[in-house]
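Visitor: here are the coordinates; sequence isn't available:
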């Protein structure tokens, strides 16, 4: 996924490429591999060791496409991928070619903060079905096709894992 730090022209691409166990991961930033160990993570921030160096990030405020942080006492605004909604939509079943797919799945883990439809409602491709909160960011889960809501598999306040079914749309 592409990220951009405000006031810096260059963007960077970051992804988790492997889980090493014990809260340790191998990540790739641009084309460079790094090891990260999560020491502590909660709704206020995260403490981690990246390539043998300790860091602390405090979350200030977040939206779907922007995150304000203080990392090692330096304020930073990160603009996430400008096509974040399209990416989440695509990975939740919205490729545009799978009209026969009944289930709408979550691409991210999170807490259900709102549900925009009810069983029997008609929806169009791209309509918001529910909103999830993950790491203090809210992400809309959108319909992958036109149809009607057969069933909703989540509840407000409940949590979902990656690939959990959010709704069935026929």
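Guide: Sure thing, it's come through. No experiment lies behind these values; they were computed from the predicted model shown.

Visitor: switch to C-alpha atoms for all contacts and neighbour counts from now on
Guide: Fine.

Visitor: Residue 46 contacts residue 57, doesn't it?
Guide: Yes. In this structure residue 46 lies within contact range of residue 57 using CA atoms under 8 Å: 5.3 Å.

Visitor: Put this next to the first one:
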């Protein structure tokens, strides 16, 4: 998985190379191997020793493509999917669809958290139409073209499947 720290134009690939048991691991970050020992891990953070140095990370909040954490008292925003916005846009009907496509479709299954538009509203390409929650993360479904909202096909607190029509935009 690629991770990107905001304002730093460098991504890194991280993976577990070997599980040594007893919460000890050999991990690879880019081309370098490191020794990792997990001391404590729960839903609010993780304490670990990386290459014989103690570190503590606290999870603040996360969305589908960003995670706000504090590592050793330094706040960091990690972009977990550097091209996620383009993927969402493409799968919601934006890429190559032209202006003839009426239906804005959900790119993921989830629960409708909020609806940002109403029938008859004018929207611009990229405006947030609604917000979905999936796997405890929130993702905005954005308009795939400029137009007028003809119909809203979802309600707050309802669940949608991947590919369900969220709204119709003329």
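Guide: Good, I have the coordinates. All figures in this text were calculated on a predicted structure; none of them were measured in a lab.

Visitor: more crowded one of residue 46 and residue 57 of the first structure?
Guide: Between residue 46 of the first structure and residue 57, counted using other CA atoms under 10 Å, residue 57 has the larger neighbour count: 19 against 16.

Visitor: tell me the average deviation of the helix or strand harbouring residue 114 of the first structure from the second structure after fitting.
Guide: Assigned by DSSP states H and E, residue 114 of the first structure falls within strand 110-115. For strand 110-115 of the first structure, the mean deviation from the second structure after alignment is 0.7 Å (mean CA distance after the TM-score superposition for the first structure).

Visitor: Just give me the residue right at the centre of the first structure.
Guide: Centre of the first structure computed as the mean C-alpha position; nearest residue by CA atoms, centre = their mean is residue 108, 5.0 Å away.

Visitor: How much space separates it from residue 149 of the first structure?
Guide: Per CA to CA, to the nearest Å, residue 108 of the first structure is found 21 Å from residue 149 of the first structure.

Visitor: Can you classify the residue nearest to the centre of the first structure by secondary structure?
Guide: Three-state call for residue 108 of the first structure (DSSP: H, G, I helix; E, B strand; the rest coil): coil.

Visitor: Repeat that for residue 100 of the first structure.
Guide: Residue 100 of the first structure - assigned by three-state DSSP - is coil.

Visitor: Now do the contacts for the residue nearest to residue 156 of the first structure when sequence neighbours are not counted.
Guide: Among residues not flanking residue 156 of the first structure along the chain, residue 112 sits closest, at 5.0 Å (CA to CA, 6 or more residues apart in numbering). Shown in contact with residue 112 of the first structure (CA atoms under 8 Å, 6 or more residues apart in numbering): 130, 131, 132, 133, 154, 155, 156, 157, 158, 159, 160.

Visitor: cutoff 6 Å now
Guide: Contact analysis of residue 112 of the first structure by CA atoms under 6 Å, 6 or more residues apart in numbering lists 132, 156, 157, 158, 159.

Visitor: One more: residue 161 of the second structure?
Guide: Counting by CA under 6 Å, 6+ apart, residue 161 of the second structure has contacts residue 109.

Visitor: cool, and residue 65 of the first structure?
Guide: Contacts of residue 65 of the first structure by CA under 6 Å, 6+ apart are 79, 80.

Visitor: mind checking how far it is from residue 74 of the first structure?
Guide: Applying CA to CA to residue 65 of the first structure and residue 74 of the first structure gives a distance of 20 Å.

Visitor: got it, and residue 2 of the first structure?
Guide: Separation of residue 2 of the first structure from residue 74 of the first structure (CA to CA): 21 Å.

Visitor: Name the residue in these two with the higher neighbour count.
Guide: Neighbours per residue (other CA under 10 Å) separate residue 2 of the first structure from residue 74, with residue 2 holding more: 16 against 9.

Visitor: what's the spacing between the more buried one and residue 33 of the first structure?
Guide: Taking CA to CA, one finds residue 2 of the first structure at 16 Å from residue 33 of the first structure.

Visitor: And residue 65 of the first structure, by the same measure?
Guide: Between residue 65 of the first structure and residue 33 of the first structure the computed distance is 25 Å (CA to CA).

Visitor: For the first structure, which segments are assigned as helices?
Guide: Using DSSP state H, the helices of the first structure run over residues 84-91.

Visitor: This completes my enquiry, with thanks.
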